[in-house]
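Student: Based on what follows, work out the 3D shape:
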Amino acid sequence: MADELELLRRVNPVPVDDPRFAEGPLGHEAENRLNHLLTGAGTETGVSGGDERRPGRTRTRLVWALAATVVVAVTATGLLLAGPNTTPAVAAPRPLVVRADSTPVPLDRLVARAERAERDAADGPAGLRKGTHVQSWSVGMSEDEPPVTLPVERVVRWNADDSHTELVVATDPRHPGRRVLTDADDGPRLVDDGHVISEQTFPPSWSDAPPQSPPPHDATRLRAYLREAQHLDTPPTTGELLDATAVLLDTWTLGARENAALTRLLADAKGLRPVGQVTDRLGRLGQAYVYDGAGYRRMLIMDPADGAVLGLEATAAVDEDAYGVEAGDVMDYSAWIR
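Tutor: As a prediction, this is how the structure comes out:
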């Protein structure tokens, strides 16, 4: 039974630390409703007038809700315990939530902070380094199977001879130590936390085209660099600029000068608006900036101290019935580690 309970905990879509379900006193309205359900006394009058709602009907709805919860839990457990040809069910991460009590910080203010960090680093090492360390989540979709979330951590290190190594492991920082879903090789299956998906060494690369060539550290040249990296015939739109930013950070760890140039470039992007403070999936505080377009909402998370990009999240803006995706579902997320 202990094994079955652990499996149920893993497929539970509500994490144990969800602040909305923390212990505490019930509100006045919630307490009244609980008393009503427990006692079964009295009637409620609908807002349209003489429409009575009997407590028996309320209890019936509650029973159906509890039954539905049991069905979901049993179904999820069955998927996890099924044979190798069955796709395991894993709850996708919840979208990042902006703190209601936070004040949005305009991107122009982050530009000033990034430029100050650039000046402070002027006498030190440039800080630009080829290679990346990133944790990411992405949704694998199929018309035949439910969507699954694939969390991985990737470390890329370049050597002096322009060869490089890439290590990819399955891990989810939201649930350290728990098993992780992977879609490598033989299809979706659960593996141990830290399971090595791939470890490869690549020969020297002689390409000098973006994003393999070092990024410039002024905004105008960086825009042209990102346009070339994405093979665009026209200047990048805001959505394309965010895509190009992800490509850049998947290749390079930026120094203070390059980071300041990228912050200036993002500040000029149209439709990228500040929304407030968030805590990213690695527990870091950041300022969030949102862009809506092409059926997705993109959230850019930036370090409030120096404007460095911490993460990028994309959520679905519309339902995709063919793939079992609903509006608000997280489609992909990257968190870059410096």
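
Student: going forward, measure contacts between C-alpha atoms and count neighbours the same way
Tutor: OK.

Student: which ones are touching Asn32?
Tutor: Counting by C-alpha atoms under 8 Å, 6 or more residues apart in numbering, Asn32 makes contact with nothing.

Student: Helices along this protein, start to end?
Tutor: 2-11, 28-39, 55-81, 107-120, 219-229, 238-249, 256-267 (DSSP state H).

Student: residues near the nearest residue to Ala256 once chain neighbours are set aside, how many?
Tutor: Excluding the flanking residues, the one nearest Ala256 by C-alpha to C-alpha, 6 or more residues apart in numbering is Glu118, at 4.9 Å. Glu118 sits with 20 neighbouring residues when counted by other C-alpha atoms under 10 Å.

Student: and this one, so I can compare the two:
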Amino acid sequence: MADELDLLRAANPALPDGPHYGDGPLDHHAERQLDRLLRNRAPWRRRMAWSLAAVVVVAATVAGLLFSGSTTTPAVAAPLPLVVRADSTPVGLAELAERARAAAADGAPALRKGTHVQSWSMGMSDDKPPITLPEERIVRWKADASRTELVVATDPRHPGRPVLTDEGGAPRTVEDGHVLSDLTYPPSWSDAPPEARPPADVAGLRAYLQETAYSHTALSTPELLDAVQELLNHWTLGAAESAALAQLLADADGLRPVGQVTDRLGRSGQASVSMGSDTRRMLIMDSATGAVLGLETTFTKSEPRYGVKAGDVMEYSTWMR
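Tutor: A predicted model of the protein is given here:
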């Protein structure tokens, strides 16, 4: 419970020295913290409270998928880590930043608020095997500052196959393309990142991402990658913003180019890796334009308590226009 309590305390909009039970509107910081709490996927911190009935359903479902045929890939299987092509030559981040600047010369494509993201996240509990939850989310903003958000359960690795979801708190399978939510939100304006328009210059974007991460100091590379993920979950970057981001990533310490990969949507990109104490982050960028295509986090150490092995994918996001 410590992690959840820490998140709740951080999201508490009441100031320590402010009036209790105030009825006034939340400030920008409180709005962003609450939004971050509601959207926080932090799958490695999740503790699923599975009922006995849910466990029986999942066990039967998994067994059926695993033993339905020796040549059938189970739909609940975790994605394998992306593999770097052995015959590829790594392209440095500085070179990718130069290509991004060249691609931005004509100003197209333009920045657009909203996102189209495919994600896989690992759900874990203390006493049950981990499960992988694939989702696709499309957010579109309208001229009046209202927005729509469509979330479906789908996994492009297994078109048409059942998809595992924890919708409603109980793991179960649904049909591919099952709508998890289809919501329309009223007009909303904010002048704070990540809702505010991101700048197209390196210094401005660095400050923007620092504010996105609620940090008063320079971001470490892992913190920078987290902030980039938050940015791309709100905005579809234009060529100019992608060029600024590519340069910012080129200036970061600890990102090592490793070569070419094919992402989970079949796109070719250049991968760079950042190593942590127990995870590896792989950033995938378009070889021609320097745009960020995806971000993968894998475990580098086993966690027997949660049934996690070194090399398992913790989470993966891939962004589309």
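
Student: TM value for the aligned chains?
Tutor: In this superposition the chains share a TM-score of 0.77, using TM-score structural alignment, normalised by the length of the second structure; 257 aligned residues with a C-alpha RMSD of 2.0 Å.

Student: thinking again about what came up before, go through the helices of the first structure and name the closest to Ala89 of the first structure.
Tutor: Across the helices of the first structure, Ala89 of the first structure has its closest neighbour in helix 55-81 (5.9 Å, C-alpha to C-alpha).

Student: and the closest one, how far from the chain's centre?
Tutor: Remark: helix 55-81 of the first structure is offset 29 Å from the chain centroid, using C-alpha atoms, centre = their mean, to the nearest Å.

Student: swap in stretch 273-283 of the first structure?
Tutor: The mean C-alpha position of stretch 273-283 of the first structure is separated from the chain mean by 11 Å, C-alpha atoms, centre = their mean.

Student: Need the winner for burial among the helices of the first structure.
Tutor: Of all the helices of the first structure, helix 256-267 carries the top mean neighbour count, a mean of 23, counting by mean count of other C-alpha atoms under 10 Å.

Student: and it, which stretch of the second structure?
Tutor: Under TM-score structural alignment, the counterpart of helix 256-267 of the first structure in the second structure spans residues 239-250.

Student: likewise stretch 32-43 of the first structure?
Tutor: Taking TM-score structural alignment, stretch 32-43 of the first structure hits no residues over in the second structure.

Student: Run through the strands of the stretch 51-200 of the first structure in chain order.
Tutor: In the stretch 51-200 of the first structure, the strands defined using DSSP state E, counting those that start in this stretch lie at 52-53, 129-140, 148-158, 164-170, 180-182, 189-191, 195-202.

Student: Using a markdown table, please lay out those strands together with mean neighbour count.
Tutor: As requested, the strands of the stretch 51-200 of the first structure are exported to a markdown table (neighbours: other C-alpha atoms under 10 Å):
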| stretch | mean neighbour count |
| --- | --- |
| strand 52-53 | 12 |
| strand 129-140 | 19 |
| strand 148-158 | 21 |
| strand 164-170 | 19 |
| strand 180-182 | 24 |
| strand 189-191 | 18 |
| strand 195-202 | 13 |
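
Student: closest to Glu258 of the first structure out of these?
Tutor: Closest among the strands of the stretch 51-200 of the first structure, using C-alpha to C-alpha: strand 129-140, at 10.7 Å.

Student: Would you mind pulling the contact partners of that closest one?
Tutor: Contacts of strand 129-140 of the first structure (C-alpha under 8 Å, 6+ apart): 92, 147-158, 214, 249-255, 330-338.

Student: how big is the angle separating it from helix 238-249?
Tutor: 130 degrees (axes from the mean of the first three to the mean of the last three C-alpha atoms, to 10 degrees).

Student: and strand 129-140 of the first structure, how far from the second structure on average?
Tutor: Following superposition, strand 129-140 of the first structure is found to deviate from the second structure by 0.3 Å on average (mean C-alpha distance after the TM-score superposition for the first structure).

Student: What span of the second structure is that strand aligned with?
Tutor: By TM-score structural alignment, strand 129-140 of the first structure lines up with residues 112-123 in the second structure.

Student: related to what we said a few turns ago, with Pro176 of the first structure as the reference, name the closest of the helices of the first structure.
Tutor: helix 2-11 (11.6 Å).

Student: now the angle from the closest one to helix 55-81?
Tutor: Using the same axes, to 10 degrees: helix 2-11 of the first structure against helix 55-81 is 100 degrees.

Student: list the helices and strands helix 2-11 of the first structure packs on?
Tutor: Counting contacts by 3 or more C-alpha pairs under 8 Å, 6 or more residues apart in numbering; DSSP states H and E, helix 2-11 of the first structure is packed against helix 55-81.

Student: which other helices and strands contact the helix it packs on?
Tutor: Secondary-structure packing of helix 55-81 of the first structure (3+ C-alpha pairs under 8 Å, 6+ apart): helix 2-11, helix 28-39.

Student: Give me the neighbour count for the residue opposite Leu80 of the second structure in the first structure once aligned.
Tutor: In the first structure, Leu80 of the second structure lines up with Arg94, judged by TM-score structural alignment. Using other C-alpha under 10 Å, Arg94 of the first structure has 13 other residues around it.

Student: what residues are up against Arg94 of the first structure?
Tutor: Asp329, Val330.

Student: Grab the nearest non-local neighbour of Asp250 of the first structure.
Tutor: Counting by C-alpha to C-alpha, 6+ apart, Thr132 is the residue found nearest to Asp250 of the first structure once chain neighbours are left out, at 5.7 Å.

Student: I should have written Ala54 of the second structure there, sorry.
Tutor: Ala170 is the one closest to Ala54 of the second structure (C-alpha to C-alpha, 6+ apart), at 5.8 Å.

Student: quick one: the one you found and Leu52 touch, right?
Tutor: No: in this structure Ala170 of the second structure lies outside contact range of Leu52 using C-alpha atoms under 8 Å: 10.3 Å.
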